[in-house]
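[1] Just a sequence and a predicted model for now, questions to come.
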Amino acid sequence: MLRERPSRVQTGHGGAATVSAGANVSIRIGTRGSALAVAQTSTVADRLGDLAGRDTELVRVTTHGDVSRASLSSLGGTGVFAAELRSTLLEGGCDVAVHSLKDLPTAPAGGLEIAAYPPREDARDALCSAGGGAGSRLSELPAGAKVGTGSPRRAAQLRVRRPDLDVRDIRGNIETRLRFVTDGELDAVVLACAGLDRLGLAGVITERFELDEWPTAPGQGCLAVEVRAGEAIAGVADLDDPATRAAVTAERLVLAALEAGCAAPVGATARLANGELRCSASVYAVDGSNVLTASASRSVDGENAALAAAVTLASEVSEALLAQGAADLVASA
């Protein structure tokens, strides 16, 4: 862990504490140590450094989810990639923490707040299959093809679309999962488009699943920039994208209303475009035997209206899903 450097705290407007320091004091940004986490955090660090006019440095933190080889479902999913990073931020080991939003529990973390949601990248899931070219799309895989994923939601979606496939539970970073395919152990894996794009691996994608038919984890493709509550770090607020904030707020409120963790078989998609916020979500039986879907939309005008609509839409969508029996599917996952 990098050495903590001194900083000076002043009271800013509205009573918030604003960290102020000379140009020689870096903003310390906490991140998981995986190649993907470092790549995405480095992007935030570069932008934040430009906005704040200060140097930045990364503080790499190993989380329980990084070292455990157990399945995500057995680990419980919720917070396994975030707890240690959040503790480091609370204890002053870094000034800012950057998370993949889909890995964060929906419940607020005491003493912390998400200060910015940078513009979202591709929220879709991707199929990466052996060989590429003809026969590389999901519909073209042969019966019995072995397809790997560590996500119960993706496993359920695969079983809904292709009940004839052999769906395998796998763990590991992106490179490890891709090696399952290149080494011939699996015929394909399903991964997040955003992660592959951030690592410059878009070329291995053989199909990007459209969100209308294959909703992804709430918050997928979005980063969360977290700070200590009441402490404003220079430049962080300028990282925030209002359209992204409205969309992911709706998605995560659906997940919270269903009382489901980030590893639950729940897909949600919200998009703000042309003055309309639309939210849809699906809940899956893990074995692919059932899927429940609901959607709603609202016209919006301005950031505040979009956030208010996100709350309303999430309530409507979650209530519709619960009325269909979603609680039973979530509980059985």
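    All right, it came through fine.
[2] alpha carbons only for contacts and neighbour counts from here, please
    Noted.
[3] Am I right that Val189 sits in a strand?
    Yes - per DSSP: H, G, I helix; E, B strand; the rest coil, Val189 lies within a strand segment.
[4] OK, contacts around the spatially most central residue of the chain?
    What sits nearest the mean C-alpha location of the chain, by C-alpha atoms, centre = their mean, is Lys102, with 2.5 Å. Residues counted as contacts of Lys102 (C-alpha atoms under 8 Å, 6 or more residues apart in numbering) are Ala217, Pro218, Gly219, Gln220, Gly221, Cys222, Cys262.
[5] let's bring in a second model and compare:
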Amino acid sequence: MSTLKLGTRKSLLAMTQSGMVADALTEATGRAVELVGITTEGDVNKALLAQIGGTGVFVNRLREEILAGTVDFAVHSLKDLPTSPAEGIELVALPPRHDHRDALCGPCRLADLPVGAKVGTGSPRRVAQLRALRPDLEVVPIRGNADTRLAKVTDGELDAVVLANAGLTRIGRTGQVGELFEPELMLPAPGQGALAVECRTGDAELIELLRVLDDPDTRAAVTAERTVLAVLEAGCSAPVGAFARVENEVLSLTAAVVSLDGASQIRLSASGHPERAVELGRELAAQLFDQGADKLMEAP
């Protein structure tokens, strides 16, 4: 059997995540997998994601390599994946989700940071929710990998930064976590903590092989979350959070739209059977619109 080529970004986190998927696939099927490092626009352009298009900047180049046949499949952080489908590309597997929560990395909990503390994040969603929780904070826009961001705290440039705990855990960087935000305090990005496996549409043999990685509960939960995002026509530049989980065959979904100044927010929940993930997401998004979510997303 030939070795499968897995396309991945070259960052420590991306290589680690892709290696996890490769190991899981090899264990389940016996197929050997080779990681192929690829540089994406998001790796080269260091502007804030909201300024360079956000969703897709870490994904498009990998998809081009799949379509060109340079690699057989690719692994992404699901929250980086645009909600609209890509021609010729199939989202074939969503492995079991890891921690969905955001982490405050610094010496203490959010409530114990001094008045006017500087907290770094490049996410409008996190900015809005931080300001809702602590209007006195100075939220500083930052980019870079996890180690670059964490160094801004240890060097004293910032008092804290907010990062996804799943990524910190995967690369062994949880030592600086001062607090984990439960969804009641800070809703994560839709799909946060989950990985996405894509390959060419129509490659039936490969699709069948990769489906062994798919987790139905994860797929239902993140489908509901991403449907909210898609219906709202929002991307990473919009302050939208969503989280869903499946327990006892019940899918529970919560989503919120928060003004960037943190002063106003609309937060709603719904539940239903996991097979209704898309419908549940659409219904909740419609309710958010009915309560004025579009105006909050447009607010400066």
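    Noted; the coordinates are in hand. Not measured: the values here are computed from a predicted model.
[6] ok, back up a step: in the second structure, what residue corresponds to the residue nearest to the centre of the first structure?
    Using TM-score structural alignment, the partner of Lys102 of the first structure in the second structure is Lys79.
[7] For my notes, confirm that match occurs in a helix.
    Yes - under three-state DSSP, Lys79 of the second structure sits within a helix.
[8] how many other residues sit next to the residue mapped onto Leu137 of the second structure from the first structure?
    Here Leu137 of the second structure is matched to Leu165 in the first structure, going by TM-score structural alignment. Close neighbours of Leu165 of the first structure, defined as other C-alpha atoms under 10 Å, add up to 17.
[9] same question, the one 4 residues further on
    When neighbours are defined as other C-alpha under 10 Å, Asp169 of the first structure has 16 of them.
[10] and the match of Leu137 of the second structure, how far is that from Ser139 of the first structure?
    To Ser139 of the first structure, Leu165 of the first structure is 11 Å away according to C-alpha to C-alpha, to the nearest Å.
[11] how about the nearest residue to the match of Leu137 of the second structure, chain neighbours excluded?
    Gly144 (4.5 Å; C-alpha to C-alpha, 6 or more residues apart in numbering).
[12] So the one you found is in contact with Pro163, correct?
    No - counting by C-alpha atoms under 8 Å, Gly144 of the first structure does not reach Pro163; the two are 9.1 Å apart.
[13] Of these two, give the one with the bigger neighbour count.
    Just comparing Gly144 of the first structure and Pro163: by other C-alpha under 10 Å the higher neighbour count belongs to Pro163, 16 against 13.
[14] What helix or strand is the more buried one located in?
    Assigned by DSSP states H and E, Pro163 of the first structure belongs to neither a helix nor a strand.
[15] Ala166 of the second structure versus the counterpart of Leu201 of the first structure in the second structure, what's the distance?
    Mapped onto the second structure by TM-score structural alignment, Leu201 of the first structure lines up with Arg173. Remark: distance between Arg173 of the second structure and Ala166 of the second structure (C-alpha to C-alpha) = 10 Å.
[16] And those two? Which one has more around it.
    A direct count of neighbours by other C-alpha under 10 Å for Arg173 of the second structure and Ala166 places Ala166 higher, at 22 against 16.
[17] Quick one: the helices in the stretch 1-150 of the second structure, in order.
    With helices called from DSSP state H, counting those that start in this stretch, the stretch 1-150 of the second structure shows them at 12-29, 41-44, 60-68, 124-133, 146-154.
[18] Those: which one's closest to Val161 of the second structure?
    helix 146-154 (6.9 Å; C-alpha to C-alpha).
[19] mean per-residue distance, the closest one to the first structure?
    Helix 146-154 of the second structure, aligned to the first structure and superposed, deviates on average by 0.3 Å (mean C-alpha distance after the TM-score superposition for the first structure).
[20] Tell me how many other residues surround the closest residue to the residue nearest to the centre of the first structure other than its chain neighbours.
    Nearest-residue entry for Lys102 of the first structure: Gly219, 4.8 Å, with adjacent residues in sequence omitted and distances by C-alpha to C-alpha, 6+ apart. Per other C-alpha under 10 Å, the neighbour tally for Gly219 of the first structure reads 29.
[21] Looking at the second structure, name the residue matched to Gly219 of the first structure.
    Under TM-score structural alignment, Gly219 of the first structure pairs with Gly191 in the second structure.
[22] How about the secondary structure of that match?
    coil.
[23] Contact partners for it?
    Gly191 of the second structure neighbours (C-alpha under 8 Å, 6+ apart): Leu78, Lys79, His100, Val222, Glu225, Arg226, Phe243.
[24] Now the fourth one: which helix or strand?
    Spelled out, it's Val222 of the second structure. Going by DSSP H and E, Val222 of the second structure is part of helix 216-231.
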